[in-house]
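J.: quick one, fold the following:
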Amino acid sequence: MAGHSHWAGIKHKKGKADKQRSKLFSKLSREITVAAKLGLPDIEFNPRLRSAVQAAREANMPKDNILRAIKKSQGPSEDSNYEKSQYEGFGPGGVAFIVEALTDNKNRTFTNLRLLFEKNNASLGVEGSVSYQFEEVGHIKIKKELITEDEIFSHAIEAGAEDCISGEEHHEIYCKKEKFNEVRVSIETKIKELSFSGIIWKPKNTVSINKEVFEKIINFIDLLEDDEDVQNVYTNFDIDENILKELEL
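T.: As a prediction, this is how the structure comes out:
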């Protein structure tokens, strides 16, 4: 199982659901507000906002919270100074990491992340030090009960997607970054309710790891995602499904 930012598929819950939910909602709200401020406050005409709202709905964020975050973008807000930043490095087991942040203070974010990397047997590199091992691609997730595997595969390929993989809970569609909007629009003519749609970092090749390294990486990712500025974490590890079952994740 390849690792990337969507940890819901691995279900590594550690008894702090309420705290995690509150922090997640805060990050989702920030992305919604920034997306709405940078474009139109309408998901029909703002792809970034649409993706942010889809992510919020998938996380069961209350509708009032979503509307409040969009409304916040239309007035003076501390979120107006937030900008995206990206950090790259290597974690336990030589696994590559790309960390995306939304911050109003890059010096603070860099310092916090550097300390986290140093304390976890990891090293923070310069821009481009690991991103060459990844490819930015369009990614769409659809709940399996909404459409059959054969139907979504056929429609995805016709729409211009490069791959369509069906897992236990979702169909996942991948396409070239340049074709993402075209593919998304085509998919939405068939399925309106997308669980996720956006641009992600997909590893070109993966690094196989054992149980010990996996547990270190999961702990490290938890620490990274606990930082209020961090929005997404992408890695290139691969773990045997039998190990996941053994750990009862």
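J.: from here on, just use CA atoms for contacts and neighbour counts.
T.: OK.
J.: I'd like the distance from stretch 150-168 to the chain centre, please.
T.: 20 Å (Cα atoms, centre = their mean, to the nearest Å).
J.: oops, could you answer that again for stretch 40-57 instead?
T.: The answer for stretch 40-57 is 15 Å, by Cα atoms, centre = their mean.
J.: residues contacting that stretch, please?
T.: 25, 28-29, 31-32, 35-36, 39, 63, 66, 70-71, 73, 194-198 (Cα atoms under 8 Å, 6 or more residues apart in numbering).
J.: here's the other one to compare against:
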Amino acid sequence: MAGHSKWANIQHRKGRQDAKKAKFFTKAAKDIILAAKAGGGNPEDNSTLRLAIQKAKAVNLPKDKIENAIKKGTGELAGGDIWEFMYEGYAPGGVAVLIEVATDNKNRTVAEVRHILGKHGGSMGEAGCVAWMFDKKGVLVFNGEKYTEDDVMEIGLEAGAEDVLDEDGTLTVHTAPSDFMAVQKAFEDAGYEFESAEVTWVPQNLIEVDVDTARKVIRLMDALEDNEDVQNIHVTADFPDEALEGMD
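T.: Prediction:
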């Protein structure tokens, strides 16, 4: 099973969405600030901002906070001094990990990420050490109980999607980053609802790990997500379902 959607399923099953509401708000606001900073505050002209707003609404970020984040990004309000970085390293079992961060203090964040990795059996690597193991893709996820694979494939491929995967009842559509918005719009026009939709890093290959190693990797990812500067985490681990048994 692909690492992206499998990790989303793990988060859901562990009830982490509600428990981390405040952190999700902070991370969603940072995405909006960065998007507005890079491409302006009009979502009609800025597809990255439009996507960031969609993600913020998905975690129920209040409208006033969305508007304030846009103004911070455009410089109308203070607080827009945030930069993006990506750190590379290794989780337990030699699993490759990419960590995307958005921070106003790079020195603080890199020290915290390095500490979390070391504490949980991982290590920080040099730039380029594992990024080659991932491809940047548009990823749209649908509930396989609500939509058929054939219907999703017909709409997706006609709009320019690269592939449609059926992963234990979850339908995942992959696109080139440049085609993501067009494919997303095609599904929206057809009335389809997403479980998630984003441009993200997808592992080229997955490493099968045993239950003990999987639990160590999951605990590391949990600890990284507890850091408000960490926006996204991507790993090359294939998590066995048994790894969740007995975990809170």
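J.: let me see the TM-score of these two.
T.: TM-score for the superposed chains, counting by TM-score structural alignment, normalised by the length of structure 2: 0.86, backed by 246 aligned residues with a Cα RMSD of 2.7 Å.
J.: before we move on, the earlier item: looking at the contacts of stretch 40-57 of structure 1, which are in helices?
T.: Phe25, Leu28, Ser29, Glu31, Ile32, Ala35, Ala36, Lys63, Ile66, Ile70, Lys71 (DSSP state H).
J.: if any of those residues are buried, put those into a PyMOL selection.
T.: In PyMOL, the members of these classed as buried (16 or more other Cα atoms under 10 Å) are selected with the following command:
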select buried, resi 25+28+29+31+32+35+36+66+70
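J.: mind putting the ones in helices among the contacts of stretch 40-57 of structure 1 in JSON lines, distance to Leu116 of structure 1 included?
T.: Shown next, in JSON lines, are those (distance: Cα to Cα, whole Å):
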{"residue": "Phe25", "distance to Leu116 of structure 1": "23"}
{"residue": "Leu28", "distance to Leu116 of structure 1": "22"}
{"residue": "Ser29", "distance to Leu116 of structure 1": "24"}
{"residue": "Glu31", "distance to Leu116 of structure 1": "23"}
{"residue": "Ile32", "distance to Leu116 of structure 1": "27"}
{"residue": "Ala35", "distance to Leu116 of structure 1": "28"}
{"residue": "Ala36", "distance to Leu116 of structure 1": "31"}
{"residue": "Lys63", "distance to Leu116 of structure 1": "34"}
{"residue": "Ile66", "distance to Leu116 of structure 1": "31"}
{"residue": "Ile70", "distance to Leu116 of structure 1": "32"}
{"residue": "Lys71", "distance to Leu116 of structure 1": "34"}
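J.: average offset between the helix or strand hosting Ser154 of structure 1 and structure 2?
T.: Using DSSP states H and E, Ser154 of structure 1 sits within helix 149-159. Superposed on structure 2, helix 149-159 of structure 1 shows a mean distance to its aligned partners of 1.4 Å (mean Cα distance after the TM-score superposition for structure 1).
J.: what's the following helix or strand past that helix in contact with?
T.: Using DSSP H and E, the helix or strand that follows helix 149-159 of structure 1 towards the C-terminus is strand 163-166. Outside strand 163-166 of structure 1, the residues within contact range by Cα under 8 Å, 6+ apart are Lys144, Glu149, Ile152, Phe153, Ala156, Ile157, His171, Glu172, Ile173, Tyr174, Cys175.
J.: the lengthiest strand in structure 1 packs against which elements?
T.: Using DSSP state E to assign secondary structure, the strand with the most residues in structure 1 is strand 134-143. With contacts taken as 3 or more Cα pairs under 8 Å, 6 or more residues apart in numbering; DSSP states H and E, strand 134-143 of structure 1 sits against strand 170-176, helix 180-188, strand 196-203.
J.: buried residues in that strand?
T.: Result for strand 134-143 of structure 1 [16+ other Cα under 10 Å]: buried residues Phe134, Glu136, Val137, Gly138, His139, Ile140, Lys141, Ile142, Lys143.
J.: that strand vs structure 2, average distance?
T.: Mean deviation for strand 134-143 of structure 1: 1.9 Å (mean Cα distance after the TM-score superposition for structure 1).
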